[in-house]
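[1] The sequence isn't on hand, but the structure is:
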């Protein structure tokens, strides 16, 4: 379950996300890409608060391909993130559908 982030839980310096979706067993993010964004290019951090988790995604490698700007979709399993299905989650990245 996604919760709205409070100002102290967001970081404008992080990779802007185009989409964030929760599923039964995973969290899916969308990032701007020129066609070669891969899950291995990203790292994440999970911080625990009293009643929710704060998840931040950062690019580990710059994208070097030269295709047209589009969107890359990356799926992270809850178990991979250390989360449980249905756990309240805040995303620390800025959400910028028009990024």
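    Good, I have the coordinates. Computed from a prediction, not measured in an experiment: that's the story for all the values here.
[2] C-alpha only now, for contacts and for neighbours.
    OK.
[3] Please, where are all the helices along this structure?
    In the chain, the helices defined using DSSP state H lie at 78-81.
[4] Need the residue in it that's farthest from the chain's center.
    residue 66 (22.9 Å; C-alpha atoms, centre = their mean).
[5] so who does that residue touch?
    residue 34 (C-alpha atoms under 8 Å, 6 or more residues apart in numbering).
[6] let's bring in a second one:
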């Protein structure tokens, strides 16, 4: 009788863990040595979500997703993603930022992949008015 109860508990616990794994969103990993490239476009932020990866870049108002290319390399159980501008932004608006979204399928990834961003991530510095 104990074997049946233990087996049933094991199956229920396994099912709960499997469902919990399906409900999580992928996280970003910190880049290891040699996985970050300062010559790439600096990002203001990067964030994973249920449907893809969002990056925030500086913009003068005319930056579009089509202005960026990406590369994905698989390495040691995770995906290293790098973004680069195809063309320089030539508009003359005030400097701000814009968010660009890339779906997992578009990047060749799945929501279960562990992701490392190769670009440097440097949030904008805040000025204090004294």
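    Received it, and whenever you're ready, just let me know what you need. Remember, it's a predicted structure, so these values are computed and weren't measured experimentally.
[7] Overlay them and tell me the TM-score.
    The TM-score (TM-score structural alignment, normalised by the length of the first structure) is 0.97; 99 aligned residues with a C-alpha RMSD of 0.9 Å.
[8] how about the residue farthest from the centre of the first structure, what's its match in the second structure?
    Counting by TM-score structural alignment, residue 66 of the first structure corresponds to residue 92 in the second structure.
[9] What of residue 33 of the first structure?
    Under TM-score structural alignment, residue 33 of the first structure pairs with residue 59 in the second structure.
[10] The residue lying closest to its match once chain neighbours are set aside: neighbour count?
    Nearest non-adjacent residue to residue 59 of the second structure, counting by C-alpha to C-alpha, 6 or more residues apart in numbering: residue 97, 4.7 Å away. If you count neighbours by other C-alpha atoms under 10 Å, residue 97 of the second structure ends up with 16.
[11] who touches the corresponding residue of the first structure for residue 110 of the second structure in this structure?
    The alignment partner of residue 110 of the second structure in the first structure, by TM-score structural alignment, is residue 84. By C-alpha under 8 Å, 6+ apart, the contact set of residue 84 of the first structure is residue 78.
[12] ranges for the strands of the first structure?
    For the first structure, the strands defined by DSSP state E occupy 19-22, 26-33, 42-48, 53-59, 70-77, 89-91.
[13] Go through these and pick out the most buried.
    Ranked by mean neighbour count, these are led by strand 89-91 with a mean of 22 (mean count of other C-alpha atoms under 10 Å).
[14] Report the mean positional deviation between it and the second structure in the superposed frame.
    Compared with the second structure after the fit, strand 89-91 of the first structure shows a mean deviation of 0.2 Å (mean C-alpha distance after the TM-score superposition for the first structure).
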